[in-house]
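> What follows is a predicted structure for the sequence shown.
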Amino acid sequence: MKRQKRDRFQRAYVKGYKAGVTGKSRDDCPSQEVNMREYWMSGWREGRGDQWSGMTGIAGIHKNPMVLQQL
């Protein structure tokens, strides 16, 4: 049985979120395509906000998009 591919924009958002939570720079965005960069930056912004709010590790498990996808 084939698995349906995940939306590439959702993947960009999740990767951006991970980068933001870990404190990486927004210059680390891997894509130059406008739409992909927009989703990555959106995830990065939310991840940075969560990092600044202390939502990292166990405290931020309810905000992690990777955990929410598996539910």
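Thanks, I have the structure now.

> use CA for all of it now, contacts and neighbours both
Will do.

> where's Val45, which helix or strand?
Careful, residue 45 is Arg; it's not Val. helix 34-52 (DSSP states H and E).

> So which bits of that helix are buried?
36-48, 50-51 (16 or more other CA atoms under 10 Å).

> now stretch 18-26
Those would be Lys18, Ala19, Gly20, Val21, Lys24, for stretch 18-26 by 16+ other CA under 10 Å.

> just the residues you listed now: which is nearest Thr56?
If you rank the buried residues of stretch 18-26 by distance to Thr56 using CA to CA, Val21 comes first, at 6.9 Å.

> ok, now which ones touch that closest one?
Applying CA atoms under 8 Å, 6 or more residues apart in numbering to Val21 gives the contacts Trp44, Gly47, Arg48, Gly49, Asp50, Gln51, Thr56.

> and the comparison structure, right after this:
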Amino acid sequence: MKRQKRDRLERAYSKGFQAGAAGRSKDYCPYNEIDIKSQWLGGWREGTEGRLAGLFTK
């Protein structure tokens, strides 16, 4: 049985979250499309907030 690829927007959010949790700049965003970029930035924001709150360590 084939595995389905995850939704592009969900993947962008996840990658943004990982970047934010790792302390990367939002300028690191690799997407140009508005919808996908906004999802990535939303994930980045959540990851950054978590890192600043002390939930993640490097």
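Ah, there it is. It should be emphasised that the depicted structure is a prediction, and the values quoted were computed from it without experimental measurement.

> what's the TM-score here?
Aligned and superposed, the two chains score 0.94 in TM-score terms (TM-score structural alignment, normalised by the length of the second structure); 57 aligned residues with a CA RMSD of 0.7 Å.

> still on that earlier bit, and for the helix holding Arg45 of the first structure, what are the contacting residues?
Under CA under 8 Å, 6+ apart, the answer for helix 34-52 of the first structure is 9-10, 12-23, 26, 29-31, 56, 60.

> Let's see that with 6 Å instead.
Ala12, Tyr13, Gly16, Tyr17, Gly20, Val21, Ser31 (CA atoms under 6 Å, 6 or more residues apart in numbering).

> Redo those residues as JSON lines? Include distance to Gln69 of the first structure and secondary structure.
Below are these laid out as JSON lines (distance: CA to CA, whole Å; DSSP: H, G, I helix; E, B strand; the rest coil):
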{"residue": "Ala12", "distance to Gln69 of the first structure": "14", "secondary structure": "helix"}
{"residue": "Tyr13", "distance to Gln69 of the first structure": "12", "secondary structure": "helix"}
{"residue": "Gly16", "distance to Gln69 of the first structure": "15", "secondary structure": "helix"}
{"residue": "Tyr17", "distance to Gln69 of the first structure": "14", "secondary structure": "helix"}
{"residue": "Gly20", "distance to Gln69 of the first structure": "18", "secondary structure": "helix"}
{"residue": "Val21", "distance to Gln69 of the first structure": "17", "secondary structure": "helix"}
{"residue": "Ser31", "distance to Gln69 of the first structure": "23", "secondary structure": "coil"}
